[in-house]
Structure formats: C-alpha cells, structure tokens
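Student: What follows is a predicted structure for the sequence shown.
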Amino acid sequence: MKMFGGSNSKSGSSGSVGVDTLIGRQTEVLGDVRFTGGLHVDGKIKGKVIASADKASALSVSEHGSIEGDVRVPNVVLNGSVVGDVHASQKITLASKARVTGNVYYRIIEMEGGAQVNGQLVHDGGAGAAENMSGIVPRPGAEAASTDELSEARRVKGIVNG
C-alpha cells in the first residue's frame, strides 16, 4: 500500500514509504504512538506521535484523521487536523484540508491552497534536526541563549511536566 498523495505516483519511486500501520476511521488511540516505517491515520490519536530516528519514516493523516498531541516524524503528509506542534525533520506536505493548531517545524514544506496553520512556521535548516527529534526545540533567536538560560528552561520544563 502506498502513502496517500496522488494517483500518478510511480510505484517504487524513491522517497515513497509504504504503510506499515493503519489506524482506521472508527479507531481512537488514547496514548502515545511510536512507530517506524509508514503510519497512516484515518481515525483519532490523543497523544504524541513519534517516529524512530529513521529518516524514511513517514506519517500521513487523511482528511478524516486527527491527532491531539505533538508530532515528531521526519516526513509528514497532512490532510486532517493536528492540535499540537508538528516537527518534520525532512519534509511536510500540508494538503488543502490540513489544519494545524500549533507550530510547524520543517526543513522542506509544501502547502496547498486551503491549508491552515494557526501557529508559527519555523524553518530548520538541518543542523538541529537531531535535537528537534529529541524534544529540545530551539526557539527563533535562541541561538544566543546562555547555558544558564537553557538549564533554567529545562528545569522549568521539568516542573511543568513533572
């Protein structure tokens, strides 16, 4: 099965990932989802969606699919909704019915007319991709932050999350 994305895709073309895991339209997952390979979501996920460090891992969310939680996947094709930050260390494609309420961190972005992002679009040139996938996300202008400021931010994050 091919990732959704068009009927004119050639099978076996480089960059395409098959669907290894499918979350059906009538399915709701409560909790974090960790995967490798390809994940296609037609249903609902309430939790984080995290791919392995494999640069080929991909997530596709149909127009019926939704995620309530942060997404950390190298390649994302979104036509549904995400409430949370989306971290695509390789490429994100926002189709016409895509809805993101949160920030989008990307290296390459494709955005069709009609797609909506209620948050910031933050370009990641690739140098910080490993840190982004680990959960430590530099904010724009944060490159001048001192070690003390970063330690304080991690301490506060631990208090808020703990």
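Tutor: Yep, that arrived.

Student: Please make it C-alpha for all contacts and neighbour counts, starting now.
Tutor: Noted.

Student: isn't there a helix covering Ile159?
Tutor: Yes: assessed by DSSP: H, G, I helix; E, B strand; the rest coil, Ile159 belongs to a helix.

Student: gap between it and His123?
Tutor: 28 Å (CA to CA, to the nearest Å).

Student: next, the one to line up against it:
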Amino acid sequence: MFGKSKGALSQDPSHAHTLVSRSTEIVGDLHFTGELIIEGKVKGNIYAADDSAALIRIAENGSVEGEICVPSAVINGLVQGDVRSATHIELAAKAVVVGNIYYNLIEMVMGSEVNGNLMHIGSSQSGTKLIGADRNKLPFQRSSIKQN
C-alpha cells in the first residue's frame, strides 16, 4: 500500500527539473543537478558539478546577474556575468551575454549577442571544479587578456 508502485517515476536527482517562473526573483547562489529552467530573475552565481548531466536553460524573459558554471547551457535571455561551460553552450537568437564565455563547444544562432570575450577551453581544462574553484591556475587568467 505504501511501497513504491512499479510504474512510479524515478527519484534520481539528475533527472529533476527546477523552474524559476517569470514572477520569481532569487537572490543568492544556486547549486543544482538535473535541469534548471530560468524564466524569471536570478541575482547570484549558478553552479552545477561538471561531471553531472546538469543543464541550465535561460528563457527569453529570463535573466541572470552573476557567474554561471555548468556542463551545458542553452541561453535565450540576458546574462550579466561570465559563463563557463565544460561541455556545450548554445546561444539562441535572443541571447545577450555581458561577460566572457569559456566553452568547450559553442553554438551561436544569428541574432545572439556577446559583449565580452570567447575563450575556448580544452577538455582537460573544462572541469567546473577547476574553473569554479581555482581560476587562478587556468592558462587564460583575466590579467593575460589584452583589452583594446
């Protein structure tokens, strides 16, 4: 009676979906697994373990003010801060990123906008633990980037 039914959905957190709706504003850092969909506003940094299957989706009306460190990202809204993606990042037609993007594989649709630098990282450099925790050891330190 109280046991799991055979047809019950898996409670595996890597398959979890979290939605920040249009009328929601979150202030503070987020750490997540699974899929995070942002249609509202987040003022803070967003992190997911690089060895996970985590995915962040920022909808057309969604916005993030802070750093994003995730394995995969699909951006179609506004990001004000650096984005670090170890696996794949997609910038959709309405994407606006005001900050640097560190990527392993990037896909940009016509109309997307980046106001910052695009920096390719190899798979040996792509770990979020390394990127998020110890940026000073990376070969592409901010001080080594020449500004015009």
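Tutor: Perfect, I can see it now. Please read all numbers here as calculations on a predicted model, not as lab measurements.

Student: Mind checking the TM-score on these two?
Tutor: After superposition, the two chains reach a TM-score (TM-score structural alignment, normalised by the length of the second structure) of 0.79; 126 aligned residues with a CA RMSD of 1.8 Å.

Student: pretty sure Arg84 of the second structure contacts Ile101?
Tutor: Yes: counting by CA atoms under 8 Å, Ile101 is a contact partner of Arg84 of the second structure at 5.9 Å.

Student: Who has more neighbours out of these two?
Tutor: Arg84 (29 against 23; other CA atoms under 10 Å).

Student: What does that one correspond to in the first structure?
Tutor: Under the alignment by TM-score structural alignment, Arg84 of the second structure pairs with His87 in the first structure.

Student: repeat for Ile75 of the second structure
Tutor: Using TM-score structural alignment, Ile75 of the second structure pairs with Leu78 in the first structure.

Student: Does that match touch Lys91 like I think?
Tutor: No: in this structure, Leu78 of the first structure is not within contact of Lys91 by CA under 8 Å, at 11.0 Å.

Student: Between these two, point out the one with more neighbours.
Tutor: Leu78 (29 against 18).

Student: Might you report the residue contacts of the more buried one?
Tutor: By CA atoms under 8 Å, 6 or more residues apart in numbering, the contact list for Leu78 of the first structure reads Leu59, Ser60, Val61, Ser62, Glu63, Ile92, Thr93, Leu94, Ala95, Ala98.

Student: at 6 Å instead, please
Tutor: Ser60, Val61, Leu94, Ala95, Ala98 (CA atoms under 6 Å, 6 or more residues apart in numbering).

Student: Would you mind measuring from the third one to Thr27 of the first structure?
Tutor: Which is Leu94 of the first structure. Taking CA to CA, one finds Leu94 of the first structure at 23 Å from Thr27 of the first structure.

Student: And those two? Which one has more around it.
Tutor: More neighbours surround Leu94 than the other of Leu94 of the first structure and Thr27, with 23 against 14 (other CA under 10 Å).

Student: My guess is Tyr102 of the second structure contacts Arg84. True?
Tutor: Yes: taking contacts as CA atoms under 6 Å, Tyr102 of the second structure lies within contact range of Arg84: 4.7 Å.

Student: before we move on, back to that, which of Ile159 and His123 of the first structure has more residues huddled nearby?
Tutor: When neighbours are counted by other CA under 10 Å, Ile159 of the first structure and His123 differ, and His123 comes out ahead with 15 against 9.

Student: Just tell me what the more buried one corresponds to in the second structure.
Tutor: When the second structure is aligned by TM-score structural alignment, His123 of the first structure is paired with His120.

Student: From start to finish, how long is stretch 62-70 of the second structure in a straight line?
Tutor: End to end - CA to CA - stretch 62-70 of the second structure spans 17 Å.

Student: which of the residues in it are buried?
Tutor: Gly62, Ser63, Val64, Glu65, Gly66, Glu67, Ile68, Cys69, Val70 (16 or more other CA atoms under 10 Å).

Student: Tell me which of those fall in strands.
Tutor: If you go by DSSP state E, the buried residues of stretch 62-70 of the second structure have Ser63, Val64, Glu65, Ile68, Cys69, Val70 in strands.

Student: Can you tell me which of those residues lies closest to Glu113 of the second structure?
Tutor: Nearest to Glu113 of the second structure, judged by CA to CA, of those is Ser63 at 14.2 Å.

Student: My guess is Ser66 of the first structure contacts Ser81. True?
Tutor: Yes: assessed by CA under 6 Å, Ser66 of the first structure is found in contact with Ser81 at 4.7 Å.

Student: if we can go back for a sec, ok, the match of His123 of the first structure - contacts?
Tutor: Contacts of His120 of the second structure (CA under 6 Å, 6+ apart): Tyr102, Tyr103, Asn104.
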